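*Asks:* Sequence plus predicted model, see below.
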Amino acid sequence: MTVKINKKIVSYGIKKPEDEAKNEATTAEKAPAEAHGEFRREGNVVHMTETLERPDELIGSTYKVKPPVADHAMYITINDIILNQGTEQEVRRPFEIFINSKNLDHYQWIVALTRVISAVFRKGGDVTFLVEELQAVFDPRGGYWKPGGKFMPSLIAEIGEVIEKHLTKIGMIQPAELDEHQRKLVEQKRAEYEAAQGQKDAFAENTAKEDNGGFPAGAQLCTKCNTAAVVMMDGCLTCLSCGDSKCG
């Protein structure tokens, strides 16, 4: 039988009968497990795939979100699956998400959003990009302030923050914490700012700090951490929460 070769030959090999027998034996070993489409295996490590079947029981966490723009709270549940349980490669990965609320005004887009996010979770791989994509959604009617002085541009953005919190909890995202030097520098700058303000009415000052998460009254919004903690110090805008400074 003549076979036309349309590509350049870069290597060749001799096919032996013992090689065929070895390949058939390897295929027969993998067939029972992979026939059900349960996982993809590389060596001894099992990876998530979009064909992974849902176990009867999953572990997860539920987070309460009560934005001031909504009449009712939203409860966000993220369930996880454990891969390679009992081995050195054991990992916990998100598998599905559910959002429940008494408010039926957002029912359609909530159902659509949870199905899409769950599909991304089940496909596996690096799903941390969802956090940035959701937090970049802005409400045309304007966002709102959370307790503690953090600004949320939309309800979708707060869902993204919940997913970020959960992925950080299970180890997929490393928490962005200040090192010891940065922490001391922020505390020093904060003390200098408060000292420069002089003696003010104690009651008014404490009330303002409580409403603003402990930061000085009149602080501006930080574009890096979305917290109202930016003050003018030594002629430079400095964030007292994350340490970001316009002067470097």
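*Replies:* Sure, I can see it.
*Asks:* hey, let's count contacts and neighbours off CA atoms from now on
*Replies:* Noted.
*Asks:* can you map out the strands along the chain?
*Replies:* Assigned by DSSP state E, the chain shows strands spanning 40-42, 45-47, 59-65, 74-83, 91-101, 144-146, 150-152, 220-221, 228-233, 236-239.
*Asks:* give the contact list for the closest residue to Leu240 other than its chain neighbours.
*Replies:* Among residues not flanking Leu240 along the chain, Ala229 sits closest, at 5.3 Å (C-alpha to C-alpha, 6 or more residues apart in numbering). The contact partners of Ala229, by C-alpha atoms under 8 Å, 6 or more residues apart in numbering, come to Gly149, Phe215, Pro216, Ala219, Gln220, Leu221, Cys222, Cys239, Leu240, Ser241.
*Asks:* next, the one to line up against it:
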Amino acid sequence: MSIKIDNKIVGYEVVRPDAEAPPAKSDDGGGQRQSAKIIRMTEQVARPEGMEALEGATYKIKTPLDDHAMYVTINDIILNPGTEHEQRRPFEIFINSKNMDHFQWIVALTRLMSAVFRKGGDVTFLAEELQAVFDPKGGYFKPGGKFMPSIIAEIGAVIENHLQKIGLMEKEELSEQQQLHLRQKRAEAEAAHFEATAHAPSGESPESNGDYPASATLCNKCNTKAVIIMDNCETCLSCGYSKCG
């Protein structure tokens, strides 16, 4: 059945059988506005009722830039306990240090991160974003040769390590064949290092950089000073990265 429309169309509305009747408009002439409905993208994560203590872990950060260490505590909650969907998630984070120079930004950072944890959803982006922060004054090397571009980046590394422990992030692990190859390369590098030490003049013996040779350079993939030249190819003894494939 066709219907002829003689007037100009200025609007339209789809009427559904199960649609609720629209609220009556106010006749007071004041143009009273309806309150908008708030739609949340994710559910708010709340502290379980009756639970005064949460399980967590504390990590120590000691940098060569400061005399005092920082202690990062991350507390978790368990969602859907006793079911197949049981999951452990971070709920709050605290950072404590004797150095009061960092107090202001530490309080702001921990409150923001705790709010993100309680908001729900995917929180793994925090670790990646924090590790991408660079200090304009320069970073530092941790024991073992791993480079940290800033203190914020090391806090991000701590969060990443914690998320890997509770199963929210997967840790990149080398295969058995790659581990065997690295062990062989490392043994060859140590043998070459001992040979260079034996033939070096007195007082000029090269020192190793943590767990890797002194001649090792920084790896662009894992930020560890563990890249050596083996078989005419740059190879990282930490993550296995090689320019030769």
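*Replies:* Structure received. Quantities reported herein were computed from a predicted structural model and do not represent experimental measurements.
*Asks:* What does the superposition give as a TM-score?
*Replies:* Laid over one another, the chains give 0.77 as their TM-score (TM-score structural alignment, normalised by the length of the second structure), with 210 aligned residues with a C-alpha RMSD of 2.7 Å.
*Asks:* Trace the residue nearest to Leu240 of the first structure over to the second structure, please.
*Replies:* Matched across to the second structure, Ala229 of the first structure falls on Ala226, judged by TM-score structural alignment.
*Asks:* now do Ile82 of the first structure
*Replies:* Alignment note (TM-score structural alignment): Ile82 of the first structure maps to Ile78 of the second structure.
*Asks:* how deep is its match tucked in, by neighbour count?
*Replies:* Ile78 of the second structure: 16 surrounding residues under other C-alpha atoms under 10 Å.
*Asks:* From Asn220 of the second structure, how far out is it?
*Replies:* Remark: distance between Ile78 of the second structure and Asn220 of the second structure (C-alpha to C-alpha, to the nearest Å) = 37 Å.
*Asks:* go on, Gly11 of the second structure?
*Replies:* Distance, Gly11 of the second structure to Asn220 of the second structure, by C-alpha to C-alpha: 59 Å.
*Asks:* ok, those two, which is more surrounded?
*Replies:* More crowded of Gly11 of the second structure and Asn220, by other C-alpha under 10 Å: Asn220, with 11 against 5.
*Asks:* Leaving out chain neighbours, which residue sits closest to the residue most central in space within the second structure?
*Replies:* By C-alpha atoms, centre = their mean, the second structure has its centre lying nearest to Ala127, at 1.3 Å. Excluding the flanking residues, the one nearest Ala127 of the second structure by C-alpha to C-alpha, 6+ apart is Gly156, at 4.4 Å.
*Asks:* Aligned counterpart of the one you found in the first structure, please.
*Replies:* Under the alignment (TM-score structural alignment), Gly156 of the second structure pairs with Gly160 of the first structure.
*Asks:* Would you mind confirming that that match makes contact with Leu134?
*Replies:* Yes: the pair Gly160 of the first structure and Leu134 passes the contact test of C-alpha atoms under 8 Å, sitting 5.0 Å apart.
*Asks:* Nearest to Asn100 of the first structure among the contacts of Ala229 of the first structure?
*Replies:* Taking C-alpha to C-alpha as the measure, Asn100 of the first structure sits nearest to Gly149 out of the contacts of Ala229 of the first structure, at 25.7 Å.
*Asks:* what does the closest one align to in the second structure?
*Replies:* Residue correspondence to the second structure (TM-score structural alignment): Gly149 of the first structure is matched to Gly145.
*Asks:* Can you tell me how far its match is from Tyr12 of the second structure?
*Replies:* From Gly145 of the second structure across to Tyr12 of the second structure, the span is 67 Å (C-alpha to C-alpha).
*Asks:* The match of Ala229 of the first structure and Thr235 of the second structure: what is the separation?
*Replies:* Using C-alpha to C-alpha, we find Ala226 of the second structure at a distance of 8 Å from Thr235 of the second structure.
*Asks:* again, but for Glu173 of the second structure
*Replies:* For Glu173 of the second structure relative to Thr235 of the second structure (C-alpha to C-alpha), the value is 17 Å.
*Asks:* higher neighbour count, the two?
*Replies:* For Glu173 of the second structure versus Thr235, neighbours defined as other C-alpha under 10 Å are more numerous around Thr235 (24 against 9).
*Asks:* Trace the more buried one over to the first structure, please.
*Replies:* Alignment note (TM-score structural alignment): Thr235 of the second structure maps to Thr238 of the first structure.
*Asks:* Let me see the contact set for the closest residue to that match other than its chain neighbours.
*Replies:* In space, and not counting its chain neighbours, Thr238 of the first structure is closest to Ser245: 4.4 Å by C-alpha to C-alpha, 6+ apart. Residues in contact with Ser245 of the first structure (C-alpha under 8 Å, 6+ apart) are Cys236, Leu237, Thr238, Cys239.
*Asks:* Provide the aligned range in the first structure for stretch 54-68 of the second structure.
*Replies:* Under TM-score structural alignment, the match for stretch 54-68 of the second structure is residues 58-72.
*Asks:* contacting residues around the matching stretch?
*Replies:* For stretch 58-72 of the first structure, contacts defined as C-alpha under 8 Å, 6+ apart pick out 73-81, 101-103, 144, 146, 155, 158, 162, 166.
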